[in-house]
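In: Attaching a predicted model along with its sequence, questions to come.
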Amino acid sequence: MGLYDRIVVPTDGSAASRPAIEHAVELAAVHDAEIHALYVINLASLSGVPTEGSMEGISEALEQEGETALEMVTEAAAIRDVPVEQVRLEGRPSQQIVAYATDHDGDLIVMGTHGRGGLDRLLLGSVAERVVRSATVPVLTVQDAGAEFSD
């Protein structure tokens, strides 16, 4: 057994998540750990959708986005022969990430951050920040190298 056995890697499929995925895969390879790749659909953010027909199309698009995001993790892990469990969840992302890590004995959460600061972070919120504040397991945030951080 290594220091880490189960590394939880939430992803939204964005470019900002790639450095975190790569970092998580390297850690998993070194510690002989498995990765639990999470994609969380935030249904609350869809409350303004006007009709049920629109909701069906959005739901399909989100499912496809989730599949693509999770495959990104699986492909990166395959290069280093790291096992991956793909998990799709629904709810508030920060809550689902923390609950999953807790309920499945996660040893570490590795997630990307866009590096927003100041007013951008205040207006948009930060899933990574909420996870850091509420998780009972260590959280490693990896900033997108292309992000411009501001205070």
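Out: Thanks, I have it.
In: Only C-alpha atoms from now on, for both contacts and neighbour counts.
Out: Will do.
In: so residue 109, which of the three states?
Out: Put simply, residue 109 is strand when judged by DSSP: H, G, I helix; E, B strand; the rest coil.
In: And here is the other one:
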Amino acid sequence: MFNKILYTTDFSDESKRAFALATSIAATHQSKLFIVHVTETTVPVTVLPPASAATSLPPVVPTRDELSEQLNRITPGDPIVQYEQELLSGVAGNEIVSFTIDTAINLTVMSTHGRSGLERFLLGSVAEYVVRHATRPVLTCNAEFQ
């Protein structure tokens, strides 16, 4: 029985598909759904763009308030699903695994992005880290899940 389900989001389209699945499972099992986003506090690795793109502006990093607003917009459409939202800071994989232990989560639902090669080497895989270190089941949805 899954009485506490964790859904992690990075606000991408892939994670939105995982949210539909997490909400469905929570409704079926009458579980509490924890909706979590982790703000990375590590120093990002920057890959220099080609010279033709050098004049473009760097990406805008959202503030904590903006992230909270985004997180607050993610709510289950089914009124039977009780939920809480948490905005965490740190290294995403570590924070997710710690949250599952501290909150006694029974199931984690998260998306994968299908990165490979250099991009995966540089950015890593949060989903892979969570699967390897979690003490409870982790359900991953790949980028092609509909």
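Out: Looks like it came in fine. All of these numbers come straight from a predicted model, not from anything done at the bench.
In: Next up, the contacts around residue 66 of structure 1.
Out: Contacts for residue 66 of structure 1 (CA atoms under 8 Å, 6 or more residues apart in numbering) come out as 12-13, 39-40, 88.
In: how about the residues you listed, which pair is most distant?
Out: 13 and 88 (12.8 Å; CA to CA).
In: More neighbours: those two, which one.
Out: Set residue 13 of structure 1 next to residue 88 and count neighbours by other CA atoms under 10 Å: residue 13 wins out with 19 against 14.
In: ok, now how distant is the aligned residue in structure 2 for that one from residue 88 of structure 2?
Out: Under the alignment (TM-score structural alignment), residue 13 of structure 1 pairs with residue 11 of structure 2. According to CA to CA, to the nearest Å, residue 11 of structure 2 and residue 88 of structure 2 sit 14 Å apart.
In: next one: residue 43 of structure 2
Out: Counting by CA to CA, the gap from residue 43 of structure 2 to residue 88 of structure 2 is 16 Å.
In: between those two, who's got more neighbours?
Out: residue 88 (17 against 6).
In: Identify the residue spatially nearest to that one, adjacent ones excluded.
Out: Excluding the flanking residues, the one nearest residue 88 of structure 2 by CA to CA, 6 or more residues apart in numbering is residue 38, at 4.6 Å.
In: What is the aligned counterpart of that neighbour in structure 1?
Out: Using TM-score structural alignment, residue 38 of structure 2 lines up with residue 40 in structure 1.
In: Tell me which helix or strand its match sits in.
Out: Under the criterion of DSSP states H and E, residue 40 of structure 1 resides in strand 34-41.
In: Residue 102 of structure 2 too?
Out: Short version, using DSSP H and E: residue 102 of structure 2 is in helix 92-103.
In: And for residue 132 of structure 2?
Out: helix 126-133.
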